[in-house]
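Student: 3D, please:
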Amino acid sequence: MERERERERLEREKERDRERERDRGDRRAGRWEGASSRRPNSPPPYRRGYDGPGRRHEDAHDEGGIPPLVSKFVASLPAPQAFDGPVFRTDDLLTLFKNVSLPSRSPPPSRMRSRSPPRGGRPPPDYGPYQGPGDRGPNRRGSPGCLLGLRSMSRLSLQDVRVKTLAATRPTTPRDISGTITLTKEEDSICTLLDEFANHLRGSGEEYKGVECRIAGGWVRDKLLGIPSNDIDIALADIMGTAFAQKLQAYMVSRDLEDKSSGRSGTIATIARNPEQSKHLETARMNVLGHEVDFVNLRSETYAEDSRIPEIRIGTPLEDALRRDITINALFYNIHTRSVEDLTERGLPDLRQGIARTPLAPIQTFQDDPLRVLRCIRFSSRFGFEIAEETGNAMQQQSIQDALVRKIKRERVGEEFLKMLKGKSPLLSITTIERYGIYDTVFGVPPDIIDKTTGSQRPQSTGIHAASILCSFLDLVSTPLPTPHPELLKQTREDHGLRQRLIFGAALTPWKDMTYPYKKGHLPVVEHIVKEGLKIGGQTHFIPAVPRLFAAHKRASNPSLDKFDGPSQRASIGLLLRDGDVHNPRTGTHWSASLLFSMVQDLADLIDDQNTLNDVQAQRVVETYNVFVDRILELDLVKSIEEPPKLNGKEIGAVLGIKPGKEIGIYMDHVIRWQLEHPGESVDVCKTWLKELQQSLANGGSGAATPPAKRARV
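Tutor: Below is the predicted model:
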């Protein structure tokens, strides 16, 4: 042992001698920077492997000059991430630091306010990925270091949010399309029957020699994509649909086929010609072996300049294919040869490549029927296809947009947009509408209304960003945005109509500040767009639910708990939730959806000219709503939202001895507030309190509560 120590000591002496020699060489070569700043008699500087006499430091440097423990620590760190935020100037950072409020220290446990458990023994909710008010989405650290870190100082790019949300929600379809169709047993039976009947008909007379049956349009497209379809439309050559159906009915009766499938086969219904609904020829609908089948003849169309109602004549299969909106809808399935016919020669390639393209020149196609612009957008969004460049360029032509306004009734525009909302990716549809410059054409307000409006229209991009933020929340897309409370998303998963109304409302954000004169008052412009601009007000509660989303935002914006301080926080919050604009199942509004929409609008209000959001402000907005929802659950208010008043109008009148009138309504407001303040109390206790309230008011008192400015929903 002593020999080893002596050997180490000699090695250290030799090392010091070598260092002195290197220093002398540096002085001679002019590389020496002066004497060491180390004070006399101070410990020697740290040297590789040295930790005092006879010992090697446990963190001694390796041959690369890095201590092993440091190397181990660096190796354990996660891989470095590319910085995706902007480069900040010093004054930008100082300004941001001034605006950041650091979280205060938590008080000692002895001084912390204890929260009573929720009523009814309800267990704490399982928040899943959300972990309470401190949850900040991808940045869930609530420390000052997080608030002052570069990530929190960055601005959130809404373009990034939109791209990620579209990528996560964009429909996908197979590309390995063989060009052949596999029929189900029922489809094979129908095709066999129609083939046999067509052969029978061709042999019955010279006028039927050219009769052929083809399945047209969407059924062929969907079957090639592997999507089940029951929408069987038969395109007939050389015979009208009604005549064919009548003869088919007689043929089925003669062969005792009318009783198959519960006796419904053979029934014919005639769909009258209705050009405004794109029914340009009379169609015969017949139940064939248990399936509804439409029969219509092949046709060619010629359009007048100022009308989308064409002149119709019987056409060839090619003419019928070329008149359709896009190539993937122009495919036929020949029942006799059992093969797919792509007469445009673009349908199958476009289906494989995921392209929406018009069969003819797009300018001609859209001028003939401008509604095809919206149909092209709807189908491209439905399948996640790209719109061909020449088709998209034609959509942006002012002449096409003018024709869409001039030739198409607003009901038809509304129907197409409603189908987009019900589709797989409404955000993609809305984004495509904005991309090709027809946002104002679809949602726009007529000049006679816009000239009378008050307020200003926001940029169209505001609607796209609001819809992107909303859809990222609804579809749980991982974005830089914070995570909303799961209770805000629960109802939208159960009610698809509610989801559609929220997305529709988000798309109308550019007009949310605008009103127009109506009779003796003013109405929101968004109400005019839904009710008159798109004519879809009566369907699935779009009127009044969509305008009420914006009214609810005005009441529920920034629901900080400080706003509800008072004698009873439970009553104040409960009255907000019972407000008819915030929650009313009869009109399609739900408190959670109203709060979610209000949060999206608060975030949209923060959008700057560069289409970005301040990270800290966005976190603050979402956290405010999350804390508010937590408080709603803690107070067990959800079941109180739709709870009927303890006393109805007649009972109030009987207790107080007053006649029906405004006074009953005032006392009804007091009853609702009282029952929110006193959950679980009996009707008798309420009656006693009501009499005391009446006496107090008679004596000049203010009562136990002040009625709200707007009547709560009862």
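
Student: C-alpha only now, for contacts and for neighbours.
Tutor: Noted.

Student: Measure how buried residue 508 is and give me the count.
Tutor: Burial of residue 508 is recorded as 27 neighbouring residues (other CA atoms under 10 Å).

Student: which residues touch it?
Tutor: If a contact means CA atoms under 8 Å, 6 or more residues apart in numbering, then residue 508 has 443, 463, 526 as its contacts.

Student: I'd like the structure of this one too, to check against the first:
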Amino acid sequence: MSPALIRTRQSPEPVQEFIKRRKLSSARAFNTANMSTSSRVLELTEVEESLRTLLIDVAKYIDNSPGHASESQVPLPDELAKQPLVLRWTGGWVRDKLLGVASHDIDVAINKMTGFQFGLRLKEYLEIPGNPEKYGLEGVASNESQSIKAESGKSKIVGGLHKIEANPEKSKHLETVTTKILGLDIDLVNLRKETYSEDSRNPQMEFGTPEEDALRRDATVNAMFYNITTREIEDFTGKGHSDMAQNIIRTPLEPYQTFKDDPLRVLRLIRFASRLNYTIESEARKWMKDAEIKSALQAKISRERVGVELEKMLRGPDPLMALNLIDQLTLYSTIFSDPVQDQTKVYTPDTDNWTTVINFVQEILSSKTGDILVRDAEERYLVWLLSAMVPYRDAPSPPQIEGKKPPPPIATTVAREGFKATNNVCTVITNSIKNHSEISMMVSNSYGRKRPAREELGMAIRRWGSTWRSQTAFALLVNVADEPSAANCKSKSQVYVDLSSKLTTQAHLSAFSNFLEYVHELDLLDVHALKPTLDGKALTKALGVPTGPWMKDALDVVMRWQLRNPGKKDTTEAVEEVRIAKDQSPTPGELIADLMTYFLQLTIRPLFVKTQTQQVTSQGRKVQTTVLPKKFERNQEEKTWKGRDSYALDLLRWVIVAADASLVEKNWHAIVPPLLSILDDVDTEYKAQGCELLKMLLDKTPPSLLKRTGLGEVFEEVLMPCLGYLPTLTPEDRSARLLTVAYPALLSLSAALDDPLTAQNSQKPSQRLKLLDNLVRKGVLMTFTYCPEHAKVTTVTTSSLSAILSSLGLDSIKHLPFILPMLCSILTHPFVTASPPLLLSSIKALQAIILNTWPRMHIHKTEVLKCVTVPWIRMQEEQVKGDDFDKIKEECKIVVEMLRDALQEHADEFQEDVEELIKVDARLAKLFTG
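Tutor: Below is the predicted model of the structure:
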């Protein structure tokens, strides 16, 4: 054949264009007018022509300088050793060329050298200076980095050959070499004949003739060669041309032996039939579904190879045809099964409606629904793969082994073990099985007035994750599969059955289409990728709470708020809504209310459930029956809120600070139990924290709520014992710390106990008044009686006395005979100046006595004057200095002025007493005259 007959073209049709085609038309598939070996002309591209020239020149170089051939595990017959080197391009490249489709993969068959041997000589030839430039090349890659660059179609470096010397043993074993030349993937391999064993598809390889090599191939259309020397197409099976003309897939040899030798050819024939839109020859189909061949496919073929073929089918131009062939040839359970398990003891997949399912995928892809669910080639692949998993939709969950993670669904195991699906694909399958019921429910709820709110639907899609579209497609296919099989409707005509089935599937498609339109209408198609307005760092800073396990779900609460308020995208706005300043009482926003509910119900409550008090019901009311005292437990292991989960206290504090009266009432039942558990703890520090929290809560509690729930008495019973933690049984610092917060909490309780109108109309002493009286008698007076020598404790007691008397008002008079002597003993103590805080708090308590018991001051003026003059003289004698004592002196003068005001009706008598005191000690003049 004259070289003039060869025509080149500058721009080969990209192979991707072929993949995108759905089917090849018969007219385009093959031109029968040019089928003969002698006349059929292949149009080589410019790159292919350069490659052909290079290979011919290398063959001549080898023939002219045979040198020392490298060792090979494949013996070379003597008759071949004397022949010239002949190179052919084989298989798929020839087929695609005849179809008019470009291919960038070329298998080079060598008649008397292995690919390993030829690759070494090719590398040797290209390393000769000046040779690469003849073919538009720049040399051979010498390392992996250069070889990677050679992957580019525009690269002029030959890649891959350096690996021959880097891994000689591996290359010799495989006897093949893969390289990259001018952007083409080149496989170098010798012509071969193969001998197979019963238990493996890997043959014993020997050098063979072109005819033997052609006959060992999987299909006649893949068995034609292009002789690059003669430029002829060689059809050694004698059927390649005719089978292409008739669109037939046929095995070169008898099908049974072909499949028995290499059962993977069953899958390869399905792939080629679906790719080319060819029909598999009837004898081949017969043996493809033979039980012995299917057993061999399971036993001899690695599941990785099965997965490779399956993926090529589903990524090819017609996955539907491939899956239909698998179904028609009864190969489903052979391919989609777990080879590790005994198939007689595992779940049998429900394939009754599988044909309907896979055909329905095509309807999805061509519909409006498909435009949303399938956006790219990867999602197209996933929807076809998921359709193959639908028969496992109802498989029972595998039993869980104690102490281990729940096992994946059976469908996932089938994918992982049956065809070695990637981790990403397995995750999609797992999530599809897990979520399909929820997705279907969401679809059904998307009709009518009770459509899911934006936040509900958005959070659901975020739970489903980035592959929610594929999962939704799976749910749609499950709904179709779960419809009663049309084939079972024997009482109806076939036309009626087909129409009924069609209407049913269209109803499902319409339902899911409406659902997706609703998702689009709410602008939620990409909600899975929506970033929270607040991240974890900003949230913890706004709350003033350390990080912890609570953060993940708390951020979901923030996301719900964000979904409800799509217009609020400013991070500052969200932070300000969460942050609550101590000196402000803003009306809590919607986000705060949501966070409160989450923290109380899902974070705080579970941590306190084992230590929950028995005094309160689950509704936050007082238990009316008799409650036995709780058994003392030294083991604190159950109180994780004191250890690793201590963040719960910070969250509870934030909840109480952030709440207003309405939110306190709404969440009362959830706030009170953990508070009582904290107050009930044996550790005084936690009791102190409980007192602080309870005070903040009571300051926001309406009196009607305490009365309705009956918890006023419960709080009093919990708080009053805190006043008994006194030295020396309790260290003075701890005692003072607890008393400092217990008294304010009790005062807040007294303020919240009575409704003012109810108290005014009642003839009996109010609960509030009883509690305040108890604070004086069982608190202040008892503390001073038991530990008067502990200055810190006494300072807290006298400071609290001022607040108590202010709350009692004139009702303080009944306590005057007891509290005034107490203060007198403190203020006249010889070493009173040793503790300025105690001296100051006592003077202020004296002021509170005058203010609230003024009608009795003319009776007790002598004691009051003694309380103020003695410490004044002490300070003068000791010549104390400093801001503390300056403050005390000013407060003493205020006492005198308050007493003078209280004794206005006895002003002359009081003035005489003052003058007499100054006469006795002139140092008092400044006290009385300023």
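
Student: Restricted to strands, list the contacts of residue 508 of the first structure.
Tutor: For the contacts of residue 508 of the first structure, not one is inside strands, with DSSP state E as the criterion.

Student: Distance to residue 294 of the first structure added to those, as a markdown table?
Tutor: Converted to a markdown table, those look like this (distance: CA to CA, whole Å):
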| residue | distance to residue 294 of the first structure |
| --- | --- |
| 443 | 33 |
| 463 | 40 |
| 526 | 39 |
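
Student: Need those residues in a markdown table (columns: neighbour count).
Tutor: Below are the contacts of residue 508 of the first structure laid out as a markdown table (neighbours: other CA atoms under 10 Å):
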| residue | neighbour count |
| --- | --- |
| 443 | 22 |
| 463 | 27 |
| 526 | 27 |
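
Student: ok, which stretches of the stretch 151-300 of the first structure are strands?
Tutor: Using DSSP state E, counting those that start in this stretch, the strands assigned to the stretch 151-300 of the first structure run over residues 155-157, 212-216, 232-237, 268-271, 283-288, 291-297, 299-302.

Student: With respect to residue 332 of the first structure, which of those strands lies nearest?
Tutor: Across the strands of the stretch 151-300 of the first structure, residue 332 of the first structure has its closest neighbour in strand 212-216 (4.7 Å, CA to CA).

Student: other SSEs contacting the closest one?
Tutor: Identification of packing neighbours for strand 212-216 of the first structure by 3 or more CA pairs under 8 Å, 6 or more residues apart in numbering; DSSP states H and E yields helix 185-202, strand 232-237, strand 332-334.

Student: Among these, which comes closest to residue 679 of the first structure?
Tutor: Shortest distance between residue 679 of the first structure and these, using CA to CA, is found for strand 232-237: 57.8 Å.

Student: which part of the second structure lines up with that closest one?
Tutor: With the alignment judged by TM-score structural alignment, the segment of the second structure matched to strand 232-237 of the first structure spans residues 106-111.

Student: what about the helices in the stretch 401-550 of the second structure?
Tutor: Secondary structure of the stretch 401-550 of the second structure (DSSP state H, counting those that start in this stretch): helices located at 410-413, 423-444, 454-464, 468-481, 494-521, 536-543, 550-564.

Student: Format these as CSV; extra columns: distance to residue 177 of the second structure.
Tutor: Below are these laid out as CSV (distance: least, CA to CA, whole Å):
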stretch, distance to residue 177 of the second structure
helix 410-413, 35
helix 423-444, 30
helix 454-464, 45
helix 468-481, 39
helix 494-521, 50
helix 536-543, 53
helix 550-564, 52
